[in-house]
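> What would the 3D arrangement of this be:
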Amino acid sequence: MDLRIFTEPQQGATYDTLLTVAKATEDLGFDAFFRSDHYLKMGSVDGLPGPTDAWITLAGLARETRRIRLGTLMTAGTFRLPGVLAIQVAQVDQMSGGRVELGLGAGWFAEEHTAYGIPFPKEKFGRLEEQLEIVTGLWATEPGRTFDFQGTYYQLEGSPALPKPAQAKIPVLVGGHGAVRTPRLAARYADEFNMPFASVADSERQFGRVRAAAEEAGREGDGLVYSNALVVCVGKDDQEVARRAAAIGREVDELKLNGLAGSPAEVVDKIGRYAEIGCRRVYLQVLDLGDLDHLELISSQVQAQLP
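Below you'll find the predicted structure:
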């Protein structure tokens, strides 16, 4: 089971804060550092000093880390044209020496688009499908050849399909709760399917849909990596769990129901239940980025007990 650290910088974080967490992620033996891709805070937090851009952040971290994988859950398809995104991600992959992964989603948070003058089209899923085809197609085009695409939303003619990533293939993540279109999209384009903030039972149902869609598309159902994203709140005792829950404005009982919360033993047990349904990777949503002791506890008392 891989454990990855997943941050939400729009809630309030500087680049220096994210760098500190990324370095702790690396030093403590976690597999990867991921971040969300949002430009506006959510909820009652002040969000200061303001948003940071996902791919600019990852470019910086690519040069200041050595081992950990770097990526997004999820890059919003509404924020970037697919040709530009393919260039950006390939460049960051080169800067990291081949450690980048791309999670790409349709975009959903209307208010951040309004706040920063970003178009928020009605038909986002069809655009996402074309974006995935274009980004992966550009990377897969052989050097010296060109890439063309004629779609409903995007048209490319004679693209040199450059630059190329450092990796032979950048892993692509698709995720979500949709019962029909999402599994089909994952089956066609994804190396990993991520189920965000879902119960074991709901995850099992969705993983099953994705496996079936993959097999229908001629792939092995278990050829994808299946993962979950869950908020994490671990403490050595009940008092520490309660303190950490209060720091992120959540209730302990709710966190235990909907996330990974409690003692290290409780969290290891719950991760095990996700593993039983085929989850191979968990993105730990860390909401208090100043609490590095939390990461150390998870590393020494949770990660160390996982196979």
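
> From here on, just use CA atoms for contacts and neighbour counts.
Fine.

> can you count the residues close to residue 103?
25 (other C-alpha atoms under 10 Å).

> Assign the closest residue to it other than its chain neighbours to helix, strand or coil.
Residue nearest to residue 103 in three dimensions, not counting chain neighbours: residue 173, with 4.3 Å by C-alpha to C-alpha, 6 or more residues apart in numbering. Assigned by DSSP: H, G, I helix; E, B strand; the rest coil, the conformation of residue 173 is strand.

> run this one through as well so I can compare:
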Amino acid sequence: MDLRIFTEPQQGASYDTLLAVAKATEELGYDAFFRSDHYLKMGDVDGLPGPTDAWITLAGLARETSRIRLGTLMTAGTFRLPGVLAIQVAQVDAMSGGRVELGLGAGWFEAEHTAYGIPFPKEKFPRLEEQLAVITGLWGTPEGETFSYDGTYYQLADSPALPKPAQRRVPVLIGGMGKERTPRLAARYADEFNIPFGSAEDSGAQFERVRRAAEEAGRKPDDLVYSNALVACVGRDDAEVARRAAAIGRDVDELKRNGLAGSPAEVVDRIGSFAEVGSSRIYLQILDLSDLDHLELIAAQVKPQLPE
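Purely as a prediction, here's the structure:
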């Protein structure tokens, strides 16, 4: 079971804070550092000092880390043109020596678009389909050849399809609970399928839909990685769990139902329920980015108890 650190910087984090978390992620043996892609805070927080851009952040971290994977859950398809995003991700991949992964979603938070003057189209999912076709098409075009695409929303003509990522293939993550279009899209483009904040039961059902879609598309279902993102709130005792829950404005009982909360032993058991339905990777949503002891505790007392 891979454990990855997943942050929500729009809730309030500077680049220096994210750098400290990323360095701790690397030093403590976690597999990867991921971040959300949002420009507006959510809920009753001040959000200071303000938003940081996902791919600018990852570019900086690419030069200041050496081992961990770096990526997004999920880059908002509404924020960037696909050709520009393909260039950005390829460049950050080169800057990292081939450690980047691209989670791409349709975008959903209309308020942040309004706040920063970003168009919020109605037809988000069809646009996402074309974005994936353009990005993977640009990366997959052999050097010396050109790429063209004539879609409903995007048109490219004789693109040199440069630069190329350092990796032969940048892993693409797709996620969500849509029962029909989402599994088909994952079967066509995804290297990993992620379910954010879902139960083990719902995850198992959705994983099975993706596996069926992969077979129908002529892929082996096991060619995809299946993963979950869950908020983490782990403590050595009940008092520490309660303190960490209070720090992020959440209720302990609710976190135990919907996330990974409690003692290390409780969290290991909870992760096991996701492993049973096919998940092999957990993104630990860390909401209090000043609490590096939290990461140390999970690395020392949860990670060693999980199957390789």
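
> correct me, but the residue nearest to residue 103 of the first structure touches residue 194?
Yes. The criterion here is C-alpha atoms under 8 Å, and residue 173 of the first structure meets it with residue 194 at 6.9 Å.

> Please, which helix or strand holds the residue lying closest to residue 75 of the first structure once chain neighbours are set aside?
In this structure, residue 75 of the first structure finds its nearest non-sequential neighbour in residue 104, 4.8 Å apart by C-alpha to C-alpha, 6+ apart. Using DSSP states H and E, residue 104 of the first structure falls within strand 100-105.

> Tell me the helix or strand right after that strand.
helix 110-116.

> Please tell me which residues of the second structure that next one aligns onto.
Here helix 110-116 of the first structure aligns to the second structure at residues 110-116, judged by TM-score structural alignment.

> Run through the helices of the stretch 151-300 of the second structure in chain order.
In the stretch 151-300 of the second structure, the helices defined using DSSP state H, counting those that start in this stretch lie at 181-189, 200-216, 238-247, 252-258, 264-276, 292-301.

> For residue 127 of the second structure, which of those helices is the nearest?
Checking the helices of the stretch 151-300 of the second structure against residue 127 of the second structure by C-alpha to C-alpha gives helix 181-189 as the closest, at 12.0 Å.

> mean shift of that closest one relative to the first structure?
When the first structure is overlaid, helix 181-189 of the second structure sits 0.4 Å from its aligned residues on average, using mean C-alpha distance after the TM-score superposition for the first structure.

> again with stretch 15-24 of the second structure
Stretch 15-24 of the second structure sits 0.1 Å off on average (mean C-alpha distance after the TM-score superposition for the first structure).

> Give me the contact list for that stretch.
9, 33, 52, 57, 61, 64, 65, 289, 290, 292, 295 (C-alpha atoms under 8 Å, 6 or more residues apart in numbering).

> where in the first structure is the aligned partner of it, by residue range?
The aligned range for stretch 15-24 of the second structure is 15-24, by TM-score structural alignment.

> For that stretch, list every residue counted as buried.
15, 18, 19, 20, 21, 22, 23, 24 (16 or more other C-alpha atoms under 10 Å).

> check contacts around residue 296 of the second structure.
Here residue 296 of the second structure is in contact with residue 28 (criterion: C-alpha under 8 Å, 6+ apart).

> Tell me which of the helices of the stretch 151-300 of the second structure lies nearest to residue 100 of the second structure.
Nearest to residue 100 of the second structure, of these and by C-alpha to C-alpha, is helix 181-189 at 16.4 Å.

> Could you tell me where the closest one falls in the first structure?
Taking TM-score structural alignment, helix 181-189 of the second structure hits residues 181-189 over in the first structure.

> Give me the contact list for that stretch.
Counting by C-alpha under 8 Å, 6+ apart, 129, 132-133, 136, 172-176, 192-193, 206, 209-211, 213-214, 217, 219 sit against stretch 181-189 of the first structure.

> Just the buried residues of those.
129, 132-133, 136, 172-176, 192-193, 206, 209-211, 213-214.

> ok, residue 50 of the first structure to residue 150 of the first structure distance?
38 Å (C-alpha to C-alpha, to the nearest Å).

> Look at these two and report which has more neighbours.
residue 50 (15 against 11).

> My guess is the more buried one contacts residue 12. True?
Yes. Applying C-alpha under 8 Å, one finds residue 50 of the first structure in contact with residue 12, separated by 6.3 Å.

> and stretch 65-83 of the second structure, how far from the chain's centre?
Remark: stretch 65-83 of the second structure is offset 8 Å from the chain centroid, using C-alpha atoms, centre = their mean, to the nearest Å.

> ditto for stretch 166-186 of the second structure
11 Å.

> Stretch 189-205 of the first structure too?
12 Å.

> And for stretch 218-227 of the first structure?
18 Å.

> Quote the end-to-end distance of it.
21 Å.

> In that stretch, which residues are buried?
Buried residues in stretch 218-227 of the first structure (16+ other C-alpha under 10 Å): 221, 224, 225, 226, 227.

> Out of those residues, give me the two with the largest separation.
221 and 227 (14.1 Å).

> Could you pull up the residues touching the residue located most distally from the centre of the first structure?
No residue in the first structure sits farther from the centre than residue 144, which is 32.2 Å out by C-alpha atoms, centre = their mean. Contact analysis of residue 144 of the first structure by C-alpha under 8 Å, 6+ apart lists residue 160.

> Any figure for the gap between it and residue 158 of the first structure?
11 Å.

> sorry, back to before: and of the buried residues of stretch 15-24 of the first structure, the nearest to residue 232 of the first structure?
residue 21 (14.9 Å).

> in what helix or strand does the closest one lie?
Here residue 21 of the first structure is assigned to helix 15-27, by DSSP H and E.

> Give me the mean deviation of the helix or strand just after that helix from the second structure.
Using DSSP H and E, the helix or strand that follows helix 15-27 of the first structure in sequence is strand 32-35. Strand 32-35 of the first structure differs from its equivalent in the second structure by a mean of 0.1 Å after superposition (mean C-alpha distance after the TM-score superposition for the first structure).
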